[in-house]
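Enquirer: missing the sequence, but the structure's below:
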């Protein structure tokens, strides 16, 4: 599915902000999923074990290294939203986290990352071959958990999402260092590499609760739009936050020649001289610290970070609208605030 493109504010124009008040947080989501996440973490700890010591050591390096655990929390929150009182969601949420962790391990090898969540990336400590293979191990554990659940529909949703994620990563790789990458292509990539797992994680909650198609689609739309918003903000943060806050090296996207929305907008709005800079930088010929500083300056000149966050607000609003079919509840309020948090966060 090709993502729709909505109008963005022009450089220097004012855009709608969230109403003043306390900054949104994941606190409500953490509260409603705390008990369930204890069960999920127990499954994760159990299933990452192996007789080969390197496997739990490497997997544990990333899994225990922090992170928001937002994707498995979405499965638990979705189950709470639809009133499911069983326990199937715990193993499935662990499967979701294993899929996500496996993709992170593979991504760090592909990107040559030095940092992940503020620590040395696994590939730096353990090497690329071990990192890829442990990623494969976690994918296998995820599929074991899906099969044990016994639902072919759940298996289809999560396996389908895994395939789409891989397609998105390949699509991003082929778009790398191509200045002509369009906004539509970019949105297509992030719908696949990020939003697909958000959507699947949320949708399976309706499946285990045996909800109807309307509820399934609503949770799917919530997760999908939240995932797009989340990735948009991630891409904005790469040009707006410091490394300590991000937990990764600042400017990684720039040095890797990734055409993210802030760059696409700054390039489209720039002068001929500025476009020449972007062509050289994205092409890999200008990637030093001074070049990154110039990239940040140009992105600031054309309000490209705020324009990207504005787009994220649009998708977050769509996520919130999608779950409006459900009655008011703590779960719905928590999922609404999580959408606001996804846009407002600085890390």
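Expert: Yes, it's here. Just so we're clear, the structure is a prediction, and the values are computed from it rather than from any experiment.

Enquirer: only C-alpha atoms for contact and neighbour calcs from this point on.
Expert: Noted.

Enquirer: mind listing the helices for the stretch 201-347 of the chain?
Expert: Counting by DSSP state H, counting those that start in this stretch, the stretch 201-347 of the chain has helices at residues 213-237, 243-246, 252-255, 261-269, 272-282, 289-301, 304-322, 330-344.

Enquirer: quick one: which of those is nearest residue 197?
Expert: Residue 197 lies closest, by C-alpha to C-alpha, to one member of the helices of the stretch 201-347 of the chain: helix 213-237, at 7.9 Å.

Enquirer: Would you mark the buried spots in the closest one?
Expert: 215-237 (16 or more other C-alpha atoms under 10 Å).

Enquirer: With stretch 323-337 instead?
Expert: For stretch 323-337, burial by neighbour count (16+ other C-alpha under 10 Å) applies to 323, 330, 331, 332, 334, 335, 336, 337.

Enquirer: who touches that stretch?
Expert: With contact meaning C-alpha atoms under 8 Å, 6 or more residues apart in numbering, stretch 323-337 is reached by 24-26, 28-29, 32, 77-78, 80-82, 215, 218-219, 222, 320.

Enquirer: Can you tell me which of those is nearest residue 52?
Expert: Nearest to residue 52 among the contacts of stretch 323-337 is residue 77, at 34.4 Å by C-alpha to C-alpha.

Enquirer: Hmm, residue 34 and that closest one touching each other?
Expert: No - if you go by C-alpha atoms under 8 Å, residue 77 and residue 34 don't touch, sitting 10.2 Å apart.

Enquirer: So between those two, which is more surrounded?
Expert: Each of residue 77 and residue 34 has its neighbours counted (other C-alpha atoms under 10 Å); residue 77 has more, 27 against 14.

Enquirer: what about that one, helix or strand, and which?
Expert: Secondary structure from DSSP states H and E places residue 77 in helix 70-81.

Enquirer: what's that helix packed up against?
Expert: helix 27-47, helix 88-111, helix 196-208, helix 330-344 (3 or more C-alpha pairs under 8 Å, 6 or more residues apart in numbering; DSSP states H and E).

Enquirer: adding another structure so you can compare the two:
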């Protein structure tokens, strides 16, 4: 069969509705696993975990596992527990991230660390990591275990890399991309790849789904980092300018710093090092990333990675599942507009 080539020319108002519909039956089963496995005799654990898990997230990563399984016409149910495992890994990293970043808002609500404190939040994150590995072991596939455990290690490496890069304005685009490839894209890739393993497909299918997830994850994070300077807190689900105040040199900052005048570069150095964090400073930073074209160029890079994600699906025949996964990429990129 000749593969169909699809270009990233986002339709008007792309959404996740097609993917949500595609994965709805599977996600009902995944959600049941999540609710069951977040329980504990220690009341604080399900209370704190439930605060984030029930906090309105789209559960995109487990949804990708389910959509990939549909793409491959997998008739079984092994992917339900594995998709739940993916969500537990993601939730654990969010809990830990909020502690590291000192965040006070996520998805429009107070973060767990603000409500219950840092120690409890870290420990419940550890509990969810443990639950995720229990689910992997129950599946019984060493290959699946290797993929997801490796992704967990890579995510942790990415978080440490980001931590050591904090408050440094001149980390460069390559290191920035290394960070987001680890802390975001690795789990997207693993979530998709494991579907090919449980469906007993060949390495070509595994690699294709890995590439789809990885490039989608990078595009997703690029857009997130750009709209931190372009959208309000209601759109972001976190405080506007959080990256700026946390001293994170994301791609818009890296580009604006490189393209700015000497005075602009001094401003960015002061800002990222924590000496310019007022609302007026954020407004000035937003003007600089716009005037230097850094926002639009970040979105353009996101579109490039989005196209790579779509191209990776070229090895599969065009089906409802494939079209839903393509629209998910279009949605990820279109959030910029």
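Expert: That came in fine, so what should we check first? Fair warning: this is a prediction, and the values are worked out from it, not measured in the lab.

Enquirer: ok, back up a step: between the helices of the stretch 201-347 of the first structure, which gets nearest to residue 107 of the first structure?
Expert: helix 252-255 (12.4 Å).

Enquirer: matching residues in the second structure for the closest one?
Expert: Counting by TM-score structural alignment, helix 252-255 of the first structure pairs with residues 242-245 of the second structure.

Enquirer: compared with the first structure, how much does the matching stretch deviate?
Expert: The superposed stretch 242-245 of the second structure is, by mean C-alpha distance after the TM-score superposition for the first structure, a mean 0.4 Å from where its aligned residues fall in the first structure.

Enquirer: neighbouring contacts of that stretch?
Expert: Applying C-alpha under 8 Å, 6+ apart, the external contacts of stretch 242-245 of the second structure come out as 225, 228, 249, 250, 271, 272, 274, 277, 282.

Enquirer: What of stretch 207-220 of the first structure?
Expert: So stretch 207-220 of the first structure is contacted by 78-79, 82-84, 88-89, 153-154, 199-200, 202-204, 206, 322-323, 325 (C-alpha under 8 Å, 6+ apart).

Enquirer: quick one: buried residues of stretch 10-21 of the second structure?
Expert: In stretch 10-21 of the second structure, counting by 16+ other C-alpha under 10 Å, buried: 14, 15, 16, 18, 19, 20.

Enquirer: What does the last one correspond to in the first structure?
Expert: Right, the one you point to is residue 20 of the second structure. Residue 20 of the second structure maps onto residue 30 in the first structure, by TM-score structural alignment.

Enquirer: Can you add distance to residue 50 of the first structure and give the buried residues of stretch 323-337 of the first structure back as JSON lines?
Expert: Listed next are those as JSON lines, based on distance: C-alpha to C-alpha, whole Å:
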{"residue": "323", "distance to residue 50 of the first structure": "40"}
{"residue": "330", "distance to residue 50 of the first structure": "38"}
{"residue": "331", "distance to residue 50 of the first structure": "36"}
{"residue": "332", "distance to residue 50 of the first structure": "38"}
{"residue": "334", "distance to residue 50 of the first structure": "36"}
{"residue": "335", "distance to residue 50 of the first structure": "35"}
{"residue": "336", "distance to residue 50 of the first structure": "39"}
{"residue": "337", "distance to residue 50 of the first structure": "38"}
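
Enquirer: What is the nearest of these to residue 140 of the first structure?
Expert: Residue 140 of the first structure has its nearest neighbour among these in residue 335, at 29.6 Å by C-alpha to C-alpha.

Enquirer: what's the counterpart of the closest one in the second structure?
Expert: By TM-score structural alignment, residue 335 of the first structure lines up with residue 325 in the second structure.

Enquirer: in the first structure, what residues pair with stretch 202-215 of the second structure?
Expert: Mapped onto the first structure using TM-score structural alignment, stretch 202-215 of the second structure covers residues 212-225.

Enquirer: no wait, stretch 173-184 of the second structure
Expert: Stretch 173-184 of the second structure corresponds to residues 183-194 of the first structure when matched by TM-score structural alignment.

Enquirer: Check which residues of the matching stretch are buried.
Expert: For stretch 183-194 of the first structure, burial by neighbour count (16+ other C-alpha under 10 Å) applies to 183, 185, 186, 187, 188, 189, 190, 191, 192, 193, 194.

Enquirer: could those go into a markdown table alongside distance to residue 110 of the first structure and secondary structure?
Expert: Formatted as a markdown table, these follow (distance: C-alpha to C-alpha, whole Å; DSSP: H, G, I helix; E, B strand; the rest coil):
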| residue | distance to residue 110 of the first structure | secondary structure |
| --- | --- | --- |
| 183 | 23 | helix |
| 185 | 20 | helix |
| 186 | 18 | helix |
| 187 | 21 | helix |
| 188 | 20 | helix |
| 189 | 16 | helix |
| 190 | 17 | helix |
| 191 | 19 | helix |
| 192 | 17 | helix |
| 193 | 14 | helix |
| 194 | 16 | helix |
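
Enquirer: Nearest to residue 314 of the first structure among those?
Expert: Ranked by distance to residue 314 of the first structure (C-alpha to C-alpha), those are led by residue 187 at 13.3 Å.

Enquirer: so how far is residue 171 of the first structure from the closest one?
Expert: Residue 187 of the first structure is 11 Å from residue 171 of the first structure, where distance means C-alpha to C-alpha, to the nearest Å.

Enquirer: cool, and residue 89 of the first structure?
Expert: According to C-alpha to C-alpha, residue 89 of the first structure and residue 171 of the first structure sit 31 Å apart.

Enquirer: same thing with residue 322 of the first structure?
Expert: For residue 322 of the first structure, the distance to residue 171 of the first structure equals 28 Å [C-alpha to C-alpha].

Enquirer: which residues sit in contact with residue 111 of the second structure?
Expert: Contacts for residue 111 of the second structure (C-alpha under 8 Å, 6+ apart) come out as 52, 98, 103, 104, 105.

Enquirer: Thanks a lot, catch you later.
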